[in-house]
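Visitor: need coordinates for the following:
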Amino acid sequence: MREFKSIMVPIDGSMHSEHALQQAVYIAKLSKATLNVLYVIDLNTAVSAFERMTLDAYIPGDIDAQGKKILDHAKEVVGDLPQTEYTLKIGDPAKMILTYSKESDADLIVMGSRGLGAIKQIIMGSVSQYLVTHAECPVLVVR
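Guide: Predicted coordinates:
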C-alpha cells in the first residue's frame, strides 16, 4: 500500500473542486500528509485575445483577486489542518497542475471530475483526464 506524505488538490471554485478539497482534507488527516492547495489562473479563459496581447505578463487585479478569493474560501474549508500550503499560479491549468505536482513531490492528486466549463461537463473534464493520463502519481477524481 502506498503511503501519502504530500497531497495536492487543484481547485477552481466549482462544486466539484470543493468536494475534492473536502476529500483531500480527509485523506490528509488520516495519513498526516502535507496538503498543497493550488489555484491556476488560466488567462486564456479569463482575458480576451486582444487583452492578452497588450497585457505582457501583467495580471489584471480583478483576476488575481478572484484567485485569492477562491484560495481564501479553501482556507475556510480546510480549517486548522497543519502543513497546508496555498499556491496561486498562472498558465494552462492541466500543464501547470502537472508541473506543480512534480515540484511539490505529490504522492496523490485529488481533483474534481469537472470544472467550471459548460462543455467540459459532458464527459470527465479535460484537465482531470489529462492528469489521469500524464501524472506520475495516483489521481483521485472526485464526483
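Visitor: use CA for all of it now, contacts and neighbours both
Guide: Will do.
Visitor: so what touches the helix or strand in which Asn36 is found?
Guide: When secondary structure is defined using DSSP states H and E, the element that contains Asn36 is strand 34-41. Contact with strand 34-41 is made by 5-12, 24-25, 28, 63-64, 67, 70-71, 74, 82-93, 96-97, 104, as judged by C-alpha atoms under 8 Å, 6 or more residues apart in numbering.
Visitor: now show me the structure for the sequence below, then we'll compare the two:
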Amino acid sequence: MQEQAKTLVVAIDLSPAAGPVIEAAAWIAGASAGRLWLIHVAEPDPAFVGWKAGPDSVREHVSERFHAEHQLLQSHAEVLRRRGQVATALLVQGDPAERIVAESEKLGADIIVLGSRGHGPTYEFLVGSVAHDVLRHAPCPVLMVPVPANL
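Guide: Just a heads-up that it's a prediction; the model follows:
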C-alpha cells in the first residue's frame, strides 16, 4: 500500500529567517514525497481595512512592495522546484495567523511549518506572536523551526 503524499504549508516572512524554515520543510517533504505550499501573508490592502489609500504615490508604493514580495516568494518556490520538489507559492493578505490557519484548512494541510524566534513570554504578551496564535488554532500539527534572533 502506497502512502499518500503529505501537504506541507510553509509560512514564511520573506526575511533571511525564511531560509532555515524552508530547508526544514523541504527535508520533511523529501522524506514523505510531500507537496510544499509556501505562504506569505502580506499586509492587508489599506482600503480593505478602512484606511484611505491616499495619493497615487502611496498606492504605487504599496503595489510595488506587494509585487516585490510576490517575486521573492516565487523565487523561493522555484529553487525548490529546481531541486525536484513540488512547490507552490501563495501570497495572501490579512492577519498573518488567521490567514495561515485558514489557508491550511483550505489546502488540507497535514502539517504547518513556521519559524519562531523565541522572544519569550513577555514579548509575546506585549506584542503577540503569529507562531503562538497559529499553534493555538491550527487544524493540524505544527512544526516550529527555531530561528536565531539575529536573522
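Visitor: where does the TM-score land?
Guide: With the length set by TM-score structural alignment, normalised by the length of the first structure, the two chains reach a TM-score of 0.77; 134 aligned residues with a C-alpha RMSD of 3.4 Å.
Visitor: write the ChimeraX selection for whichever of the contacts of strand 34-41 of the first structure are buried.
Guide: Buried members of those, defined by 16 or more other C-alpha atoms under 10 Å, are picked up in ChimeraX with:
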select :6,7,8,9,10,11,12,24,25,28,67,70,71,74,84,86,89,93,96,97
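Visitor: quick one on the thing from earlier: how close does the strand holding Asn36 of the first structure sit to the second structure?
Guide: On superposition with the second structure, the average gap between strand 34-41 of the first structure and its aligned counterparts reaches 0.7 Å (mean C-alpha distance after the TM-score superposition for the first structure).
Visitor: in the second structure, what range does that strand match?
Guide: With the alignment judged by TM-score structural alignment, the segment of the second structure matched to strand 34-41 of the first structure spans residues 35-42.
Visitor: after the longest helix along the second structure, next one along is what?
Guide: If each helix of the second structure is counted by residues according to DSSP state H, the longest one is helix 56-82. The helix or strand immediately downstream of helix 56-82 of the second structure is strand 86-93, counting by DSSP H and E.
Visitor: wait, Ile12 of the second structure sits on Ile100?
Guide: No - using C-alpha atoms under 8 Å, Ile12 of the second structure is not in contact with Ile100, being 9.9 Å away.
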